[in-house]
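Asker: make a model of this:
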Amino acid sequence: MPAQPHRPGRATALALLALVLTACGTDAPGGEPALAAVPTPASAAGLRLPLQEYIPGPDQLALLNRAQWILTDQCMSRYGFHNRAPRPPEGTASRGEPDRRYGLTDPEAAAASGYGAEEAEAPRKEPMPSMDPAESLVFGGGGRVDPKAIPQTQAEAEKAGGGAELNGLKVPVGGCNREGYLKLWRPGADSRDPMRAQELDAEAFGRSRQDSRVVKATEAWTRCMAGRGYRAANPVSPQTELGLVPAAFTSPQGVAAATADVACKRESNLVGIWFAVESAYQSRLIERNGELLTAVRRQREEAVRLAASLVSDAH
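Answerer: Next up, the predicted model:
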């Protein structure tokens, strides 16, 4: 029997892999970008992607959602109604990006509740109330509207004047729900689409998922899972592949699978590699969209200040 080759320790192997990954990026305009560094985190908690600088965090998003509800309510009061859409809850989301961007990564959460932590943290959505035609018109504008005719900023909406009428008053195109959004997010003629940052974020994630370095790390995770008796190829949401239904996420089987999942992510350093690769794609997009993103960040800061004032006055 041939002698087994020498196998380096995990720390040495990860260090060598980091050097290879860093060196193999070409950073060509349409190619895979070079990597600055590859961390070896215990979990995704605390990692911060470059585009998060331009996207509202959980605290800000919760505040902004409450303020938009208030602005919609103020608009509806002009027509004798109140905003009966579900009021955004007080407080904030329990986690932000990229804590679960790459799937379950926290060994303590896996050991405590398997894949159930994600289910427990998902906010329960309240159903929209039924509305009579007049209230529905005020809230949503009523009827079908040509997307090209919908004002893209509050300045455009005020210039357009409105769409349908109720009791002699023009109803904003898109209704008060649209007005609440525009007043908060896109008040001026020079306002930029705040969703562009999220769109770039999604683009970077999609590109990173197909990157050869992430593909290789995912394959290493899959081999590790197979060595533990599990067949799975999707490290972000492997529950279906593992034969787990939601009711079994916190079962002993769910806990065992989740624990193996997290251990294999650490053994393959999938999280560190994926984070480094996605960070490189995001940095490249920031370089190419710097002016847009700077404007989006400025708008977000202004929206947060307005939101804080609105929420404070409402209490």
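Asker: rest of the way, CA atoms for contacts and neighbours
Answerer: OK.
Asker: what helices or strands is the helix or strand containing residue 295 leaning on?
Answerer: Assigned by DSSP states H and E, residue 295 belongs to helix 290-314. Contact partners of helix 290-314 among helices and strands, from 3 or more Cα pairs under 8 Å, 6 or more residues apart in numbering; DSSP states H and E: helix 58-77, helix 175-185.
Asker: flag every buried residue along the helix or strand that the shortest one is followed by.
Answerer: Think helix 175-185. Using DSSP H and E, the next helix or strand after helix 175-185 towards the C-terminus is helix 195-210. If you call a residue buried by 16 or more other Cα atoms under 10 Å, then helix 195-210 has these buried ones: 196, 197, 200, 201, 204, 205, 208, 209.
Asker: can you give me the buried ones in whichever helix or strand comes after helix 195-210?
Answerer: Per DSSP H and E, helix 195-210 leads on to helix 212-227 as the next helix or strand towards the C-terminus. Buried positions in helix 212-227, judged by neighbour count with 16+ other Cα under 10 Å: 213, 214, 217, 218, 219, 220, 221, 222, 223, 224, 225.
Asker: what is helix 212-227 packed up against?
Answerer: Under the contact rule (3+ Cα pairs under 8 Å, 6+ apart), helix 212-227 is packed against helix 252-268, helix 270-288.
Asker: format the ones you listed as CSV; extra columns: distance to residue 230.
Answerer: Compiled in CSV, the helices and strands packed on helix 212-227 are given as follows (distance: least, Cα to Cα, whole Å):
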stretch, distance to residue 230
helix 252-268, 8
helix 270-288, 17
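Asker: what does the helix holding residue 295 rub up against?
Answerer: 53-56, 60, 63-64, 66-68, 70, 184-186, 191-194, 197, 286 (Cα atoms under 8 Å, 6 or more residues apart in numbering).
Asker: ok, now stretch 44-54?
Answerer: By Cα under 8 Å, 6+ apart, the residues outside stretch 44-54 that reach it are 97-100, 102, 105-106, 197, 201, 271, 275, 278-279, 282-283, 286, 293-294, 296-297, 300.
Asker: can you check stretch 225-240 too?
Answerer: 100-104, 115, 218-219, 221-222, 241-242, 245, 249, 257, 260-261, 264.
Asker: how about this one, so we can line them up?
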Amino acid sequence: MKLQARVAATALAVAGLLAALSGCTSGQGSRAAAPSLTPPPAGAAVAPASGRDAMMQLPLGAYGTTDGRSEMASQALRALITRCMHEGGYATFTRDDALNEGKRPDAATALPAGAFGYLSESVAAVQGFHPSPETTAAPARRALEPAEEGAVQKCMEAAFAQLNNPDTAGSELVGRLFDESLAVLAKDARVSAATTAWQGCMGAAGFPGVTPQGLVDQYHAAGAQAAAGPSPEELAAAKADAVCTARSNLAGIWFEVLTGYQKQLIEANQQKLTDYQQKAKEREAKLTGIIAES
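Answerer: Predicted coordinates:
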């Protein structure tokens, strides 16, 4: 495998492991049966500014990753890897050399969130259903010699082993509750009505018979975004999706109802979630100590 390929693979691995270290829950675990929940009251549903912000601001988001927690985990990893490299004889190695994380996505151009393409019309018309290249490209990093990179890989493994949290019960609980909230959301009459309105709008725009998630999956199934960019068809579909999502208020209703269901699930599991938060605080204190000692 070429050096560039190894670096790219490392970047992907780092992104996933940083999310795990900072308490990220994907909500993609085993699908649990939806509990019996009461349809939450709905007010004047207002669509959040961006899908990325909305997902992180959900009630269960308080128990998952945040930009601050990710940054803390990143700093602790950099500190441990750099210390390990210095002990291995690489005296000029710096924290900037430790990780190749790539750039954080901009909220307005991040991947669609929710069961619909949550992008503005202007953004969708440029990037379709794919992330903006500007937010996924890794920043320039010093080229490492093969031997040096091999040492970095070993130091990285040791750092992850030191920071890895063997207690996964809390994160698994949050993931299960997120799955349950999505399962009951899919059966909510208000979400179904908004989705039907969205489908009518999309049909009038020339895209009949599609579903919100199916439309996104259709273009992702074709593979990675080509160098030439999204096809004209994808751009047209994404632009229509943005218009119809706003016109039907699908995003506003979707997030408002999901928030209501998640609040009920949190209340029903409050003690376990409180224990999980306490362990998360202890973990953050450990990361803070590692950073301070370096």
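Asker: just give the TM-score of the two.
Answerer: Overall, the chain-to-chain superposition scores 0.61 on the TM-score scale (TM-score structural alignment, normalised by the length of the second structure); 243 aligned residues with a Cα RMSD of 4.4 Å.
Asker: in the helix holding residue 295 of the first structure, what's buried?
Answerer: Along helix 290-314 of the first structure, the positions that meet the burial threshold by neighbour count (16+ other Cα under 10 Å) are 292-293, 295-297, 299-300, 303-304, 306-308, 310-311.
Asker: give me the buried subset of the contacts of stretch 225-240 of the first structure.
Answerer: Of those, these count as buried by 16+ other Cα under 10 Å: 100, 102-104, 115, 218-219, 221-222, 242, 249, 257, 260-261, 264.
Asker: the second structure: which residue goes with residue 180 of the first structure?
Answerer: Residue correspondence to the second structure (TM-score structural alignment): residue 180 of the first structure is matched to residue 162.
Asker: can you count the residues close to its match?
Answerer: By the measure other Cα atoms under 10 Å, the count of residues near residue 162 of the second structure is 11.
Asker: distance of it relative to residue 181 of the second structure?
Answerer: The gap separating residue 162 of the second structure from residue 181 of the second structure is 33 Å, by Cα to Cα, to the nearest Å.
Asker: cool, and residue 78 of the second structure?
Answerer: In this view, residue 78 of the second structure and residue 181 of the second structure are 36 Å apart by Cα to Cα.
Asker: remind me which helix or strand the spatially most distant residue from the centre of the second structure belongs to.
Answerer: In the second structure, the greatest distance from the average C-alpha position (Cα atoms, centre = their mean) is reached by residue 89, at 36.7 Å. Here residue 89 of the second structure, judged by DSSP H and E, is contained in no helix and no strand.
Asker: return the residues in contact with it.
Answerer: No residues are in contact with residue 89 of the second structure under the rule Cα under 8 Å, 6+ apart.
Asker: swap in residue 18 of the second structure?
Answerer: Counting by Cα under 8 Å, 6+ apart, the residues that residue 18 of the second structure touches are 70, 73, 74.
Asker: most neighbours, which of the residues you listed?
Answerer: When neighbours are taken as other Cα under 10 Å, the top entry among those is residue 73 (26 neighbours).
Asker: aligned counterpart of it in the first structure, please.
Answerer: Residue 73 of the second structure maps onto residue 64 in the first structure, with residues paired by TM-score structural alignment.
Asker: and the closest residue to that match other than its chain neighbours, how far from residue 248 of the first structure?
Answerer: Using Cα to Cα, 6 or more residues apart in numbering and skipping the chain neighbours, the partner closest in space to residue 64 of the first structure is residue 307 (5.6 Å). Residue 307 of the first structure sits 41 Å away from residue 248 of the first structure, going by Cα to Cα.
Asker: just residue 293 of the first structure next, same as before
Answerer: According to Cα to Cα, residue 293 of the first structure stands 42 Å off from residue 248 of the first structure.
Asker: what does residue 125 of the first structure give?
Answerer: 22 Å.
Asker: so between these two, which is more surrounded?
Answerer: Neighbours were counted for residue 125 of the first structure and for residue 248 using other Cα under 10 Å; residue 248 has more, 16 against 8.
Asker: what residues are up against that one?
Answerer: Residue 248 of the first structure makes contacts with residue 254, as judged by Cα under 8 Å, 6+ apart.
Asker: what does residue 46 of the second structure correspond to in the first structure?
Answerer: Applying TM-score structural alignment, one finds that residue 46 of the second structure aligns to residue 41 in the first structure.
Asker: and the closest residue to its match other than its chain neighbours, what does it touch?
Answerer: Closest residue to residue 41 of the first structure in three dimensions, ignoring its sequence neighbours and counting by Cα to Cα, 6+ apart: residue 272, at 6.0 Å. Contacts were defined as Cα under 8 Å, 6+ apart; by that measure residue 272 of the first structure touches 38, 39, 40, 41.
Asker: ok, now residue 73 of the first structure?
Answerer: Applying Cα under 8 Å, 6+ apart, the residues contacting residue 73 of the first structure are 81, 82, 83, 176.
Asker: run a quick neighbour tally on the third one.
Answerer: So that's residue 83 of the first structure. Per other Cα under 10 Å, the neighbour tally for residue 83 of the first structure reads 20.
Asker: ok, it to residue 176 of the first structure distance?
Answerer: Relative to residue 176 of the first structure, and taking Cα to Cα, residue 83 of the first structure is found at 9 Å.
Asker: give me the common contacts of those two.
Answerer: For the pair residue 83 of the first structure and residue 176, residues contacting each of them under the criterion Cα under 8 Å, 6+ apart are 72, 73, 76, 139.
Asker: okay if I get those residues as a markdown table plus distance to residue 93 of the first structure?
Answerer: What follows is these, written out as a markdown table (distance: Cα to Cα, whole Å):
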| residue | distance to residue 93 of the first structure |
| --- | --- |
| 72 | 22 |
| 73 | 23 |
| 76 | 28 |
| 139 | 26 |
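Asker: top of those by number of neighbours, please.
Answerer: When neighbours are counted by other Cα under 10 Å, residue 139 leads these with 27 neighbours.
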